[in-house]
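Asks: Give me the fold of what follows.
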Amino acid sequence: MPNSQAKPKLTIRMCEPRGFCAGVDRAIQIVVLALKKHGAPVYVRHEIVHNRYVVEGLRNMGAVFVKELDDVPDDGQPVVFSAHGVPKSVPAAAAAREMLYLDATCPLVSKVHKQAMLHVKRGRHVLLVGHKGHPEVIGTMGQLLPGEVTLIETEDDVAAFVPADPAALGFVTQTTLSVDDTSGIIAALQARFPDMQAPSSESICYATTNRQEAVKAAAPGADLFIVVGAPNSSNSKRLVEVAERAGAMQGALVEGVADLPWDCVPPGGVVALSAGASAPEILVDAIVDEFRSRFEVTVELVRTAEETESFPVMRSLRETPLTAADMAFVSGRN
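Replies: Below you'll find the model as predicted:
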């Protein structure tokens, strides 16, 4: 390896905020605390968050990931529901089996559930703007009875939707959508159905909005925009789309160092870097270290917001102590 003076130069624009949000932090903490309090195994229905590094780390601690409650034996050990939320039928089934369950649904997703149920309580049909098959969408639709909610994915869906009563509609959205895409769909809905009622507060969560704003600020002039996140992470995929629209020549979603597209990194160029809300900072650090091994790196920080939000875990786990290593994992730094 040549000395540092011989390395080509590279500028890395680091987005802030990036990575773990308060809801993800809380969900991971719940699994770790449950393992500390109850011992292994702790069952987790679906991925607790969409990140392979996190899932594998929890599995190594004793978490057992299952697709459905039918896969959980009646051994008295707890089962955790993922941060994306679950249909009402899932905790009902757990209660029927007298299972000890811990609901790690992000409080901001729970807020959307309440908004949707409030629309129904007020006699409105619910329009859910989101992506079909996403766990959060399945969970939100599962709060309502069949026929009470319609999924809207595109402006074409808006044009095709024929309500029983155009004056009795209310909408909510998935929390991890592109702010710009969603605004277009909502504008189309409002143009067709001017009596449609909005939720009492914004459905797209603060973390999604903040990460997208930072990406917009860092993208112009970037030769490559790297987003660290999982391929099944909605908020991470939206960040790549936002980056390319905001002026990055190319965007790439990577899970880690092994996925870096080196042929898209020109010497003397600019690489922008962010991470989805379920991507731990240790993966970002590893990518920066790899760039430093090949380039003379200058890091520029692009900060558009400061996040101070935190969501407490349920009372039953609050007195359970965590080690320094546990806390580092929960924060995404180990």
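
Asks: only C-alpha atoms for contact and neighbour calcs from this point on.
Replies: Noted.

Asks: Do a quick rundown of the strands in the stretch 51-200 of the chain.
Replies: Secondary structure of the stretch 51-200 of the chain, counting by DSSP state E, counting those that start in this stretch: strands at 63-66, 79-81, 101-103, 125-129, 149-152, 169-173.

Asks: Switch those over to TSV; also include mean neighbour count and distance to residue 285.
Replies: Shown next, in TSV, are these (neighbours: other CA atoms under 10 Å; distance: least, CA to CA, whole Å):
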stretch	mean neighbour count	distance to residue 285
strand 63-66	20	26
strand 79-81	24	29
strand 101-103	19	31
strand 125-129	24	35
strand 149-152	20	38
strand 169-173	26	33
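
Asks: another one to check against the first:
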Amino acid sequence: MLRVVLAQPRGFCAGVERAIEIVERALVKYGPPIYVRHEIVHNRHVVEDLRTRGAIFVDELDEIPTGATTIFSAHGVARVVEETASRRGLAVIDATCPLVAKVHNEGRRYAAAGREIVLIGHAGHAEVEGTIGQIPGKVHLVQTVADVAALTVADPEKLAYITQTTLSVDDTRQIIAALTERFPAIRGPDVRDICYATQNRQTAVHELAKAVDVILVVGSQNSSNSNRLREIGAELGKPSYLIDDASALRPDWFAGIASVGLTAGASAPETLVQEVIEGLRRFGAIEVTTLEGVAENVRFRFPPELADSEPAEASSF
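Replies: Presented below is the predicted three-dimensional model:
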């Protein structure tokens, strides 16, 4: 009998739920097609489901017809993207996660006070590109403690840092410690910019690792927070695998083990978790339990243009 232990919390966070429902509400209110710049959230299954309903996902704004209804993804966009959309007469609905928008506001506030900004984050990630593009003035991107040692700034007395919302809490603390040691006058928010959902899911993996032999994380390969969950499991000495869905399960992962932990990144729907549970039954009898954990009840407001509308039907997720 294989014991399957579910992490709590896992899966969708409030920002992801809001972003997906923004697309659903827009499809009902304005009718398809609705254009979405980049993936609304980093999950292939979610994107494909919305595509079947009439959402068209594009990489750049020039792929969108003039005047079309356009949604910015949960990761946020640079100011130049907002300005381009305005010039082209696009009817924009902003699905940027409110916690990402909070980081943008902090960065602009520090820049307005004359401080150079250090952004702790992953190069090339959509959220990082959007954040850098929201802040006037110099933004230094650091990804590791080694990057801090190599940092060259104009004035060590006029620095501030902000962080990507989906980082490893433990890794970020180390980078912040390196920054404050090298630049004692630097200002910043400790790890408070790492979103509540990211922190809760990482804490749950720490607990999961104490109880199981192997850890499975349901999430897409381009999902930052899902990758962090897998990395944490591995750092805690447990074989850990990031999988899109049940089709990725391999029997050799479970040979000779008694228990497997199962969690999901903040952009992965619970339906995929349940499908993985069913997939595990292919390898024999299982017993499913759930760890105690934080119960999340956060909800974010919708953009005013969609506040009074509803999706035509409940999300398939």
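
Asks: With residue 216 of the first structure as the reference, name the closest of the strands of the stretch 51-200 of the first structure.
Replies: The minimum distance between residue 216 of the first structure and these falls on strand 169-173, with 21.4 Å, by CA to CA.

Asks: Just the angle for the closest one relative to strand 125-129, thanks.
Replies: Between strand 169-173 of the first structure and strand 125-129, the angle comes out at 30 degrees (axes from the mean of the first three to the mean of the last three CA atoms, to 10 degrees).

Asks: So which bit of the second structure is strand 169-173 of the first structure matched to?
Replies: Matched against the second structure by TM-score structural alignment, strand 169-173 of the first structure falls on residues 159-163.

Asks: what does that stretch contact?
Replies: For stretch 159-163 of the second structure, contacts defined as CA atoms under 8 Å, 6 or more residues apart in numbering pick out 103, 106-107, 110, 115-121, 183, 185-189, 191, 193-194.

Asks: quick revisit: let me have the strands of the stretch 51-200 of the first structure in CSV, extended by distance to residue 55 of the first structure.
Replies: Below are the strands of the stretch 51-200 of the first structure laid out as CSV (distance: least, CA to CA, whole Å):
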stretch, distance to residue 55 of the first structure
strand 63-66, 8
strand 79-81, 13
strand 101-103, 17
strand 125-129, 28
strand 149-152, 29
strand 169-173, 26
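
Asks: looking at those, which is closest to residue 313 of the first structure?
Replies: With CA to CA as the measure, strand 101-103 is the member of the strands of the stretch 51-200 of the first structure nearest residue 313 of the first structure (9.6 Å).

Asks: can you tell me the mean distance of that closest one from the second structure after alignment?
Replies: Average distance, strand 101-103 of the first structure versus aligned residues of the second structure after superposition (mean CA distance after the TM-score superposition for the first structure): 0.5 Å.

Asks: Please list the outside residues in contact with stretch 38-46 of the first structure.
Replies: Stretch 38-46 of the first structure has contacts (CA under 8 Å, 6+ apart) with 31, 34-35, 61-69, 72, 77-82.

Asks: If we use 10 Å, what do you get?
Replies: Applying CA atoms under 10 Å, 6 or more residues apart in numbering, the contact partners of stretch 38-46 of the first structure are 31-36, 55, 58-59, 61-69, 71-73, 75-84, 86, 90, 101-102, 104, 135.

Asks: Residue 287 of the second structure falls within a strand, correct?
Replies: Yes - counting by DSSP: H, G, I helix; E, B strand; the rest coil, residue 287 of the second structure falls inside a strand.
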